[in-house]
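# dropping a prediction and its sequence here:
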Amino acid sequence: MITGSNPLDPPRFILRWFTRFVEMDICGHATLASAHVLFSNGLVGSSDIVEFATQAGILIAKSVPEKGSFLVELSLPEILTCEYNSNDVSMFSKALSGATIFDIKGTTTDSTVVLPSWDSVTGLQPIRDDILKCPGKMLVVTAAAPPGSAYDFISRVFGPKIGVDESPVCGSAHCALAHYWSLKMNKCDFVAYAASPRSGTLKIHYDKEKQRVLLTGEAVTVMKGSVLV
């Protein structure tokens, strides 16, 4: 924990993220879990806000009351998507078992592939060895939800290069997806579905002026332990 000079400032902690292979620049899933542990165990006193000093800057987590428990709202930096600077889409289609590619975007670290339908994302059978050949640390696959759905878009995230074959619910990917779908749908508030085997729902607000993405989700403590020193 970092002790600030102003006692009214929110508690601030240093936070880093590691997979089996690499250190990550940003990770929403683990940030939400860290905030949940701090809030649920009273480690930040009465404060409903905690800040994390990270390689991606200051990330902010807020405890939001919800039916006798609480949700965690994360304020993360936006990740801009840009045009994929190659005409070679065959490697992506091959990695996704011949899936039809609707669009491809890039970020500074990842590739985002847009498929034509919700079902094409849920039914996807990725080929791990071919994903390793695609550019970017992670391959994000997404599609718009069908009309009348409770969701706005769906996604799955594959990262064998970083030691995560499929991310359960990837918060950092949604920092880029919020930017992409905001441009496509001309809106800033979304409900997204992460369709991994350990699926999840995210509420998203994209603040264009502040260049922040607010992700709200729930965490559950499933294990506790003690370390004796």
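Noted; the coordinates are in hand.
# CA only for contacts and neighbour counts going forward, please
Noted.
# the longest helix seen in the chain: which residues count as buried?
Looking across the chain with DSSP state H, the single longest helix is helix 171-185. Buried residues in helix 171-185, counted by 16 or more other Cα atoms under 10 Å: 171-182.
# and the gap between the spatially most central residue of the chain and residue 89?
Centroid-nearest residue in the chain, with Cα atoms, centre = their mean: residue 171, separated by 1.3 Å. Relative to residue 89, residue 171 is positioned 26 Å away (Cα to Cα, to the nearest Å).
# what about the helices in this structure?
Using DSSP H, the helices of the chain run over residues 28-40, 90-95, 118-122, 128-131, 171-185.
# wait, the residue nearest to the centre of the chain touches residue 74, no?
No. At 9.3 Å, residue 171 and residue 74 do not qualify as touching, with contact defined as Cα atoms under 8 Å.
# okay, and the common contacts of these two?
Here residue 171 and residue 74 share the contacting residues 28, 215, scored by Cα atoms under 8 Å, 6 or more residues apart in numbering.
# on that earlier part again, mind checking the helices of the chain for the one nearest to residue 220?
With Cα to Cα as the criterion, residue 220 lies closest to helix 28-40 of the helices of the chain, at 8.0 Å.
# got the buried residues for that closest one?
For helix 28-40, burial by neighbour count (16+ other Cα under 10 Å) applies to 28-37, 39.
# could you dump the helices of the chain to CSV with distance to residue 228?
Listed next are the helices of the chain as CSV, based on distance: least, Cα to Cα, whole Å:
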stretch, distance to residue 228
helix 28-40, 19
helix 90-95, 46
helix 118-122, 44
helix 128-131, 40
helix 171-185, 33
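# and the gap between the residue nearest to the centre of the chain and residue 54?
Separation of residue 171 from residue 54 (Cα to Cα) stands at 15 Å.
# for the nearest residue to residue 150 once chain neighbours are set aside, what are its contacts?
Spatial nearest neighbour of residue 150, chain neighbours left out: residue 191 (7.4 Å); criterion: Cα to Cα, 6 or more residues apart in numbering. For residue 191, the contact set (Cα under 8 Å, 6+ apart) comprises 150-153, 201-204.
# ok, structure two:
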Amino acid sequence: MAEKKGVKYFVVDAFAESAFKGNPAAVCFLDDDNDNQRDDAWLQSLAAEFNLSETCFLTPIIGDFPRFRLRWFTPVAEVDLCGHATLASAHVLFSTGLIDSETVVLSSWEAVIELQPRLDEISKCPCEGMMVSAAASAESTYDFCSRYFAPRFGINEDPVTGSAHCALAHYWSLKMNKCDFFAYQASSRGGTLKVHLDKEKQRVLLRGKAVTVMEGYVLV
């Protein structure tokens, strides 16, 4: 009888910059036919064995793009969602090379501006949208620029996307070792944002200016 392949796992301290801090989570990969057939009772038993606040199970979804099904378990029950275990899972996927962390990141500011998106292909991606980003040059007043495309939702290119900068803040914080950024979204309209990553409260603060350009009444 062939030896049964074990389940690869990682324990990750999420929302932390060093070991033994933050919130720990176990990340387990169910990456073959045997693993995919493990029942819920087995998954729950393993989560109880880890005895961490959350254990996350990732199962690959076959397709043209790297996708994974996620399930989250406390030591006693499955839950609908867990933030720190999801972050831990993303960390493992990127750090092990299972997903290329440089896929949305381009080599230069100019490359972001000159990019010609293939909207038909982007619309096939199993995500709400796709963003590209690059660091600004050393002499620029900005830290990074980006563009955001969401053709599946009727937005070929969004002029300025606040929500995307929540993810960009975390990414560029790791790259630049800082928490405050001046960002530019390089759409045809363009827009600037001040971004602050609050690691202690696990939130991103966005600031920007606004201008009133129309005022009127709807009569029907």
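Looks like it arrived, so ask away. For clarity, every value in this text was computed on a predicted model and none was experimentally measured.
# superposed, what's their TM-score?
Between these two chains, after superposing, the TM-score reads 0.55 (TM-score structural alignment, normalised by the length of the second structure); 133 aligned residues with a Cα RMSD of 2.7 Å.
# hang on, the earlier thing: relative orientation of the longest helix of the first structure and helix 28-40 in degrees?
120 degrees (axes from the mean of the first three to the mean of the last three Cα atoms, to 10 degrees).
# helix 171-185 of the first structure aligns to what range in the second structure?
Using TM-score structural alignment, helix 171-185 of the first structure lines up with residues 162-176 of the second structure.
# next: stretch 36-56 of the first structure.
Against the second structure, stretch 36-56 of the first structure falls on no residues (TM-score structural alignment).
# what segments of the second structure are strands?
8-14, 23-29, 55-61, 67-73, 78-79, 130-135, 144-150, 155-158, 180-185, 191-198, 203-207 (DSSP state E).
# other SSEs contacting the first one?
Counting contacts by 3 or more Cα pairs under 8 Å, 6 or more residues apart in numbering; DSSP states H and E, the secondary-structure elements packed against strand 8-14 of the second structure are strand 23-29, helix 83-95.
# same thing but 10 Å
Helices and strands touching strand 8-14 of the second structure, by 3 or more Cα pairs under 10 Å, 6 or more residues apart in numbering; DSSP states H and E, are strand 23-29, strand 55-61, helix 83-95.
# over to the last one?
Applying 3+ Cα pairs under 10 Å, 6+ apart, one finds that strand 203-207 of the second structure contacts helix 164-176, strand 180-185, strand 191-198.
# make JSON lines from the ones you listed and add distance to residue 13 of the second structure to it.
JSON lines is the format used below for those (distance: least, Cα to Cα, whole Å):
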{"stretch": "helix 164-176", "distance to residue 13 of the second structure": "15"}
{"stretch": "strand 180-185", "distance to residue 13 of the second structure": "23"}
{"stretch": "strand 191-198", "distance to residue 13 of the second structure": "17"}
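# now residue 211 of the first structure: how far from residue 178 of the first structure?
On the measure of Cα to Cα, residue 211 of the first structure and residue 178 of the first structure end up 11 Å apart.
# one step back: quick check: which of the helices of the first structure is nearest to residue 229 of the first structure?
For residue 229 of the first structure, the closest of the helices of the first structure is helix 28-40, at 20.7 Å, according to Cα to Cα.
# now do that closest one against strand 212-217, angle only.
Using the same axes, to 10 degrees: helix 28-40 of the first structure against strand 212-217 is 60 degrees.
# map residue 194 of the first structure across to the second structure for me.
Residue 194 of the first structure maps onto residue 185 in the second structure, by TM-score structural alignment.
# so that match makes contact with residue 143?
No. Taking contacts as Cα atoms under 10 Å, residue 185 of the second structure lies outside contact range of residue 143: 11.3 Å.
# of the two, which one has the most company?
When residue 185 of the second structure and residue 143 are compared on other Cα atoms under 10 Å, the one with more neighbours turns out to be residue 185, at 25 against 18.
# got the contact list for the closest residue to that one other than its chain neighbours?
Distances taken as Cα to Cα, 6+ apart place residue 146 nearest to residue 185 of the second structure, at 4.9 Å, with adjacent residues excluded. With contact taken as Cα atoms under 10 Å, 6 or more residues apart in numbering, residue 146 of the second structure is in contact with 104-106, 109, 112-113, 131-135, 160-161, 164-165, 168, 183-187, 190.
# out of these, which are buried?
Buried members of the contacts of residue 146 of the second structure, scored by 16+ other Cα under 10 Å, are 105-106, 109, 112-113, 131-135, 160-161, 165, 168, 183-187.
# against residue 89 of the second structure, how distant is the nearest residue to residue 87 of the second structure once chain neighbours are set aside?
Computed as Cα to Cα, 6+ apart, the closest residue to residue 87 of the second structure that is not its neighbour in sequence is residue 14, at 6.5 Å. Remark: distance between residue 14 of the second structure and residue 89 of the second structure (Cα to Cα) = 9 Å.
# what count of nearby residues applies to the counterpart of residue 208 of the second structure in the first structure?
Taking TM-score structural alignment for the superposition, residue 208 of the second structure sits opposite residue 217 in the first structure. Other residues near residue 217 of the first structure come to 19 when the count uses other Cα under 10 Å.
# hmm, residue 217 of the first structure is touching residue 73, no?
Yes. Counting by Cα under 10 Å, residue 217 of the first structure touches residue 73, with 6.6 Å between them.
# tell me, what's touching those two both at once?
Going by Cα under 10 Å, 6+ apart, residues that sit against residue 217 of the first structure and also against residue 73 are 32, 64, 203-204.
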